[in-house]
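# sequence and predicted structure are below.
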Amino acid sequence: MQPATDSAQPATDSPRPVAGGGRAPAVTAGTRGFDRGRRRLEAAGATCVGSRYPTNFDVLHVDGDLPFLAVADGMGGGPGSTLAGMTAMATLVDEIHTAGPEVGGDGLRAALAEVQDQVVRAGADLGELTGCTLSALLAGAAARDAWVVQLGDSRVYRLRAGLLELLTTDHTTAWLGVVHGWYPADSAEAAAARYQLTRYVGHPEQPEPDLLNVSLLPGDVYCLCTDGVSDQLDYQRLRQQLGRPAQLHEIAEQLAADTLAAGGADNATVALLRVTAAPPAHRA
């Protein structure tokens, strides 16, 4: 990934983010459950290196204390990529843990501003691009809604009643070109602009994150993923896997494995949240 010209190791019980490692799928967080009144939330994630890069520049976080998950994708293949992803995720985790699940939209904007500042500071003396994408989801205390925040082209999907929806837009020149009719989605122009990011963490100007407040209904599955997943797995494959009645960590690991089967052309990371009705014994 590059800026627009015109503008894992296995997880531990710690909530700290970790970069993925190894060429086989690495589940960095097994299924974690959170009972919230009449609803139960499950979260899991997986990441893999693929065959393009010798290391993983993606960062995955599936929290052990809060229904909070996030993915980041470093830009480029150098030290700035790693530094940006790890700094962004560590800062966001600290901000969310300080604010708590009722942080709200204004609090999330403030958190992302701090993430931006920390990444810019970290890369000030590096002498190369220091930037990353960042997408996160934080469920409210009652698990009736959640906040989604995004910068870059790491996507957030929702499977509801069999319909898979893309909730976010890619902050790329290609997305703008297709939406505004500059060129077709399958054109050479769109392909050339695919990795030109218009907004990202570490942008030289203060980037404006997209924030969404979404409902949480029993049966929903939310999927956060880097472009190594969305570029390699088509709509039907994502829909099929997210709708399986399997353990959530198994679905995450299978999605990572599917990207390898599709060619492993990039680091690939996925974080999942599933909403179900809480067992009667756990209802408040």
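Arrived safely, thanks for sending.

# when you work out contacts or count neighbours from here on, use the C-alpha atoms and nothing else.
Fine.

# please, which helix or strand holds the most centrally placed residue in the chain?
For the chain, the residue nearest the mean C-alpha position is V71 (3.1 Å; CA atoms, centre = their mean). Under the criterion of DSSP states H and E, V71 resides in strand 68-74.

# kindly report the same for A174.
helix 173-179.

# and the angle from the helix or strand hosting I96 to strand 68-74?
Per DSSP H and E: I96 is located in helix 79-99. Calculated by axes from the mean of the first three to the mean of the last three CA atoms, to 10 degrees, helix 79-99 forms an angle of 160 degrees with strand 68-74.

# take the one below as the second:
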Amino acid sequence: MNNEPTPVPFNLAAAGMTDVGRRRSENQDRILLHDIVYAVADGMGGHEAGEVASQLAVETMQEICTFANKTSVRKLPTVAEVQRQVQLADDRIREALEARGGTTLCALLQIKAPDQGRDNVTAPISAVPPWTSSFSMNVNTDVIAKITPEMLKDHRDPATPGTAPLPVVAEEIPNLLLVNVGDSRGYRLRDGALQQLTRDHSAVQEMVDAGQITEFEARNHPHRNLITRALGAGAESQPDVTVLQPRIGDRYLLCSDGLSGELTEDILQTILVNFKDRSEAVRVLTGAALEAGGRDNIAVIVIDVVAAGNPEPDAEEN
């Protein structure tokens, strides 16, 4: 017997903001708020390079909205079309910056797919990374360039399930698509419980997966800023993609590591549960991250799945 929820018409309503934090001189985080595409991009690199990379990423993703609204009947993108747009963002950043900077990307999109998306999600776990045993504990790890193509050669298969390009298929059922490259994160609050849906593409996450360090140790590890995938730089930029089944009442959180690196999952859950107003939730989350140290730029988007036709305000950027 099939107990899967029946697809229902839905809309997305969101609020978001960025903050420079307490220790950075410039804000290299960017967000995109649209009823089709919501995205967080955390730029990395030298002066202006990270800002350019994150801006190019959100501008390229925003083109999906333009394509969707070209006709009188809005045409939602397919998984393959979103993947091509992410690849285009990667290409544009590489051409503009010549590997001097890159960006993470975590995005939630409305799409059409031939089948219902996944209702339950388990983040993928990679094999033990071959390079972690050689890390020097006193190395500055702000940039991803320390991971070389040679290191990655035999570690990852580009055709790993969930990351390989999917064929173009007939569009039928409205779904959500979660895309991530790097360590900006996507969470879902459902029935009061928060779940991280993405897996960080980072050195410390792979050490956690391998049992070399704990989640607690990872929060303050000297290599916490070492990213193993990014758009525009490094050896790998392939996004993880997950088609999700929308449920009315679900709440999604997209954020850069300036938020997730400062606040535990319990704190995130408490704020998202207690502050029903999206704009207020965003402000409280950002304020809590600043109070906890504000060591990095902070980007936050809170997205609610609401019934189609429900009078909800447009997306708000604070």
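Looks like it arrived, so ask away. As the structure is a prediction and not an experimental result, all values here were calculated from the model.

# can you calculate the TM-score here?
The TM-score (TM-score structural alignment, normalised by the length of structure 1) is 0.77; 242 aligned residues with a CA RMSD of 2.6 Å.

# quick revisit: what lies in contact with the strand holding V71 of structure 1?
With contact meaning CA atoms under 8 Å, 6 or more residues apart in numbering, strand 68-74 of structure 1 is reached by 43, 57-63, 80-82, 84-85, 88-89, 130-139, 154, 224-226, 269-272.

# and Q232 of structure 1, what's its match in structure 2?
The equivalent of Q232 of structure 1 in structure 2 is E262 (alignment by TM-score structural alignment).

# and if you look at D220 of structure 1?
Counting by TM-score structural alignment, the partner of D220 of structure 1 is D250.

# repeat that for V149 of structure 1.
Counting by TM-score structural alignment, V149 of structure 1 lines up with V179 in structure 2.

# quick check: L97 of structure 2 touching G50?
No. If you go by CA atoms under 8 Å, L97 of structure 2 and G50 don't touch, sitting 9.3 Å apart.

# who's more crowded, the two?
Shown here are L97 of structure 2 and G50; by other CA atoms under 10 Å, G50 has more neighbours (27 against 18).

# quick one: that one and Q28 touch, right?
Yes. Between G50 of structure 2 and Q28 there is a contact at 5.7 Å, judged by CA under 8 Å.

# what residues are shared contacts of these two?
Joint contacts of G50 of structure 2 and Q28 (CA under 8 Å, 6+ apart) are D42, G43, M44.

# tell me which residue of structure 1 lines up with the first one.
Translated: D42 of structure 2. Using TM-score structural alignment, the partner of D42 of structure 2 in structure 1 is D73.

# report how many residues lie close to that match.
32.

# and for L273 of structure 1?
L273 of structure 1 has 26 neighbouring residues, counting by other CA under 10 Å.

# same check, this time on the one 3 residues further on
Using other CA under 10 Å, the number of residues around T276 of structure 1 comes to 17.

# tell me the secondary structure for it?
Of the three states, T276 of structure 1 takes strand according to DSSP: H, G, I helix; E, B strand; the rest coil.

# check contacts around the residue nearest to it when sequence neighbours are not counted.
Leaving aside its sequence neighbours, T276 of structure 1 sits nearest to P218 (CA to CA, 6 or more residues apart in numbering; 4.4 Å). By CA under 8 Å, 6+ apart, P218 of structure 1 lies in contact with R39, V275, T276, A277.

# looking at the alignment, what corresponds to the third one in structure 2?
Pointing back at T276 of structure 1 there. That one, T276 of structure 1, aligns with V306 by TM-score structural alignment.

# list the contacts for its match?
V306 of structure 2 neighbours (CA under 8 Å, 6+ apart): F10, N11, L12, A13, I248, G249.

# and those residues, which of them are buried?
F10, N11, L12, A13, I248 (16 or more other CA atoms under 10 Å).

# pretty sure the first one is touching P311, no?
In other words, F10 of structure 2. No. Between F10 of structure 2 and P311 no contact is recorded; they are 11.7 Å apart, counting by CA under 8 Å.

# how close does A268 of structure 1 get to A146 of structure 1?
24 Å (CA to CA, to the nearest Å).

# tell me which of those two has more neighbours.
A268 (32 against 22).

# and that one, what is it in contact with?
So A268 of structure 1 contacts T47, C48, V49, G50, D58, C225, T226, D227, G228, V229, A256, T259 (CA under 8 Å, 6+ apart).

# now M75 of structure 1
Contacts of M75 of structure 1 (CA under 8 Å, 6+ apart): M1, Q2, F57, S81, L129, T130, G131, C132, T133.

# what's the closest of the residues you listed to G107 of structure 1?
Relative to G107 of structure 1, the closest of these is T133; by CA to CA it sits at 19.4 Å.

# structure 2: which residue goes with that closest one?
By TM-score structural alignment, T133 of structure 1 lines up with T104 in structure 2.

# give the contact list for R22 of structure 2.
If you count contacts by CA under 8 Å, 6+ apart, then R22 of structure 2 has L290, G293, G294, R295, D296 around it.

# let me redo that: L105 of structure 2
Contacts of L105 of structure 2 (CA under 8 Å, 6+ apart): A39, V40, A41, D42, A57, V179, N180, V181, G182, S184, A230, L231.

# got the contact list for G50 of structure 1?
Taking CA under 8 Å, 6+ apart, one finds R23, A24, T259, L260, G263, G264, A265, D266, N267, A268 in contact with G50 of structure 1.

# now do the strands in the stretch 201-318 of structure 2.
240-244, 251-255, 298-307, 316-317 (DSSP state E, counting those that start in this stretch).

# comparing those, which stretch has the densest surroundings?
Counting by mean count of other CA atoms under 10 Å, strand 251-255 has the highest mean neighbour count of these, with a mean of 27.

# what's that one packed up against?
Identification of packing neighbours for strand 251-255 of structure 2 by 3 or more CA pairs under 8 Å, 6 or more residues apart in numbering; DSSP states H and E yields strand 37-45, strand 105-113, strand 185-190, strand 298-307.
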